[in-house]
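Colleague: no sequence on this one, just coordinates:
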């Protein structure tokens, strides 16, 4: 499990507790006030350990200083079962599939009677993209 650091009053979470941006945010809260020498607002929020998913749930985004390549959605430490796996159907290898995701295929016969079956979804599944388990494709490389 990945540990990150955040304060209750901040908008970001940080990879290290000594991140310069986190320290600056604490200093701004502590020293940039209009109390004119008699501070009544107290000290900054305590820095606590958390996880990226908990920080995201609390409305925090990755710090752009200590986590420059992190997605705004963040990475989840739990893949919820969405991972690449080698898939087989009737003894044939399908390649990488997501063992968690399935799609339903419907086929209609001559009498318009439906028959349905499920099949695995190829990796990466949509959920893996949403959870940032794999890099998202560049919009310029997608076909229109």
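Modeller: Everything's here; your move. Because the structure is predicted, anything quoted here is derived from the model rather than measured. Numbers count the residues shown, from 1 in each chain.
Colleague: can we go C-alpha only for contacts and neighbour counts from here?
Modeller: Will do.
Colleague: by contact count, what packs against the longest strand seen in the chain?
Modeller: For the chain, the longest strand by residue count, based on DSSP state E, is strand 92-108. Here strand 92-108 touches strand 85-89, strand 114-122, going by 3 or more Cα pairs under 8 Å, 6 or more residues apart in numbering; DSSP states H and E.
Colleague: Make a markdown table from these and add distance to residue 136 and mean neighbour count to it.
Modeller: Output for these, formatted as a markdown table (distance: least, Cα to Cα, whole Å; neighbours: other Cα atoms under 10 Å):
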| stretch | distance to residue 136 | mean neighbour count |
| --- | --- | --- |
| strand 85-89 | 19 | 14 |
| strand 114-122 | 15 | 13 |
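Colleague: Which residue ranges of this protein form helices?
Modeller: With DSSP state H as the criterion, the chain has helices at 20-31, 52-57, 126-130.
Colleague: Included below, for side-by-side comparison, is a second structure:
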């Protein structure tokens, strides 16, 4: 059971005192979708349970695969899902650019490690 201070109702609580709420059994994915994430400081990386199969489409792909550039050996690894859009309103043109891998979502989901920062 949760303690009285865990009630999210605040001052307008409609629960009987003491405010005791039953714990809900749910999967880690459902908990994450409901905004219930483990503390990233307190919980070690290997104990942050998020199934490896849940990528939400964030996967590395070679943008140049099956293209003339790719046949010449060029590679450009990007996220399969993330696109950055640039809009030119004066000529009514929108162009999407793939986000380089790893995207921010892949790092947050734990699919890819955080890239090392370039300290100057």
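Modeller: Everything's here; your move. Model, not experiment: these values are computed from the prediction.
Colleague: Would you give the TM-score for this superposition?
Modeller: A TM-score of 0.51 describes the superposed chains when it is computed by TM-score structural alignment, normalised by the length of structure 2; 96 aligned residues with a Cα RMSD of 4.3 Å.
Colleague: re earlier: and the longest strand of structure 1 with strand 114-122, angle?
Modeller: Orientation of strand 92-108 of structure 1 against strand 114-122 (axes from the mean of the first three to the mean of the last three Cα atoms, to 10 degrees) gives an angle of 150 degrees.
Colleague: What lines up with residue 101 of structure 1 in structure 2?
Modeller: Aligned by TM-score structural alignment, residue 101 of structure 1 pairs with residue 82 of structure 2.
Colleague: want to throw the helices and strands packed on strand 92-108 of structure 1 into TSV with distance to residue 27 of structure 1?
Modeller: Putting those into TSV (distance: least, Cα to Cα, whole Å) gives the following:
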stretch	distance to residue 27 of structure 1
strand 85-89	48
strand 114-122	49
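Colleague: Residue 138 of structure 1 is nearest to which of those?
Modeller: Ranking these by proximity to residue 138 of structure 1 (Cα to Cα) places strand 114-122 first, at 18.9 Å.
Colleague: mean per-residue distance, that closest one to structure 2?
Modeller: Mean deviation of strand 114-122 of structure 1 relative to structure 2 after superposition (mean Cα distance after the TM-score superposition for structure 1): 2.7 Å.
Colleague: what's that strand in contact with?
Modeller: Contacting residues not belonging to strand 114-122 of structure 1 are listed as 87, 95-99, 101-109 [Cα atoms under 8 Å, 6 or more residues apart in numbering].
Colleague: out of those, what pair is the most spread apart?
Modeller: The span of those, defined through Cα to Cα, is set by 96 and 109 at 30.3 Å.
Colleague: Pull up the distance across stretch 133-143 of structure 1, start to finish.
Modeller: Using Cα to Cα, to the nearest Å, the end-to-end distance of stretch 133-143 of structure 1 comes to 22 Å.
Colleague: Output the helices of structure 1 as JSON lines; include the columns distance to residue 82 of structure 1 and mean neighbour count.
Modeller: As requested, these are exported to JSON lines (distance: least, Cα to Cα, whole Å; neighbours: other Cα under 10 Å):
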{"stretch": "helix 20-31", "distance to residue 82 of structure 1": "33", "mean neighbour count": "15"}
{"stretch": "helix 52-57", "distance to residue 82 of structure 1": "16", "mean neighbour count": "18"}
{"stretch": "helix 126-130", "distance to residue 82 of structure 1": "6", "mean neighbour count": "16"}
